[in-house]
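Q: the following block contains a protein sequence and its predicted model.
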Amino acid sequence: MLAKRMSSPHVPGLCLLLVALMGSPARADDCRMTLSEPRVDYGVIRPSQASSSRATLTLDTQRTLHLSVLCTNPAAMALRFSGVPADAQGFQFGRQGRFTLSLRQAQVDGQSVTWQPDETGGGRLLPGRALYANAAGVAVTGRRLTAQVEIEVQLPADALQVRREMLLEGHGQFELVSPAAP
């Protein structure tokens, strides 16, 4: 779940942001998925902690989590994030904001892998799409997948102009979508 609290009539633009993401039980019965932090609390956010780009602002406090999948038998490693889509590039955060998730430094059994298809070129998990681990264009199977998950939050430019505390939420879960390899 992603959550943002906008706060205090005395301090316009003050808000608290909380991100919570869950790892679902892996699809294959013999796999277990873990996420280093199922909830990420950004604490109090002020306008000076965001970069404005026209109608949207991006929080400068990007977070990185560690994702791990451990299987007792080799499995083809493919991940999907299920959440409410904001658009084709990210997931809903509050009524008008969005968050994006990118998988970095991925390894299967200690071997560096890339993601297919990767339209964004950055390992970004897109709504309704799965990313498949591969090396040299070939799907990779293994027992252990590790990756860093980078979270970026974008909000409408006026999101920090509030008179009272508000909570914005977004949520979803990671899923291992590939069956165990024979």
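A: Sure thing, it's come through.

Q: CA only for contacts and neighbour counts going forward, please
A: OK.

Q: wait, isn't residue 156 in contact with residue 55?
A: Yes - the criterion here is CA atoms under 8 Å, and residue 156 meets it with residue 55 at 5.9 Å.

Q: the more surrounded of these two?
A: residue 156 (17 against 9; other CA atoms under 10 Å).

Q: try it against this one:
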Amino acid sequence: MNEWRIGCLKGLGLLLSCLLLAAPASAANCRLSLSQPIIDYGLLRPGEQLENRGASLGKRMVRLNVICVEAAVIALRFQGVPANETGYRFGRQGFFNLTLQHPQLDGKPIELAQWHNPTERDAQLRPGQSLVVLVGGAPARGHAFSAQVQVDTWLSSAATAVGNKTTYEGNGRFELVSGG
């Protein structure tokens, strides 16, 4: 599993960052890792204009890799505090979504699907759901999985209307799922 954290500081400014930490994977013969431990969204200063409905803090990419000693069916989930059916909480008034892009198994492009419904092709890691690697429409075994994780973070306009420095955080962890 890999811990992930987004932080944000507002008032004199709004500082946004993600912390991604590597931790032991749940599948004994596999190791899960991320390319970087911190994503820094920078500083949002008071007076910067945001849309009435909120602001996208932009998309950031992190590389996710799974290496297995023995070939294994690779399934992943992200454990975090749900904000809605598609994303995870970022502070009290924001959320972030995680989408896997360019997934590969042993160097070849593959598809991803919901673990409990392989006919539902999906690349977004949603709360309470797991994604499984598919080749030819069926769960596939392999030694090396890689994908780019697109992190898309949003803040409500109300979240930026504070007078003091304020920290917003979102966190969770990537996990390998064995048996779904």
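A: Right, received. Where do you want to start? All values derive from a computational prediction rather than experimental measurement.

Q: centroid residue for structure 2?
A: Closest to where the C-alpha atoms of structure 2 average out (CA atoms, centre = their mean) is residue 98, at 3.8 Å.

Q: that one -> structure 1?
A: Mapped onto structure 1 by TM-score structural alignment, residue 98 of structure 2 lines up with residue 101.

Q: the helix or strand where its match lies vs structure 2, mean deviation?
A: Per DSSP states H and E, residue 101 of structure 1 falls inside strand 97-108. With the two structures superposed, strand 97-108 of structure 1 lies on average 0.5 Å from its match in structure 2, counting by mean CA distance after the TM-score superposition for structure 1.

Q: counting by contacts, list what that strand packs against.
A: strand 91-93, strand 124-125, strand 141-156 (3 or more CA pairs under 8 Å, 6 or more residues apart in numbering; DSSP states H and E).

Q: following the last one, which helix or strand comes up?
A: The one in question is strand 141-156 of structure 1. strand 166-170.

Q: sorry, back to before: Serialize the helices and strands packed on strand 97-108 of structure 1 to CSV and add fields for distance to residue 105 of structure 1.
A: Compiled in CSV, those are given as follows (distance: least, CA to CA, whole Å):
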stretch, distance to residue 105 of structure 1
strand 91-93, 22
strand 124-125, 12
strand 141-156, 6
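
Q: and those: which comes nearest residue 178 of structure 1?
A: Among these, strand 141-156 comes nearest to residue 178 of structure 1, with 9.8 Å by CA to CA.

Q: do you know how far the closest residue to the residue nearest to the centre of structure 2 other than its chain neighbours is from residue 124 of structure 2?
A: Leaving aside its chain neighbours, residue 98 of structure 2 sits nearest to residue 151 (5.0 Å; criterion: CA to CA, 6 or more residues apart in numbering). Distance, residue 151 of structure 2 to residue 124 of structure 2, using CA to CA, to the nearest Å: 10 Å.

Q: tell me the contacts of residue 69 of structure 1?
A: 26, 31-34, 143-146 (CA atoms under 8 Å, 6 or more residues apart in numbering).
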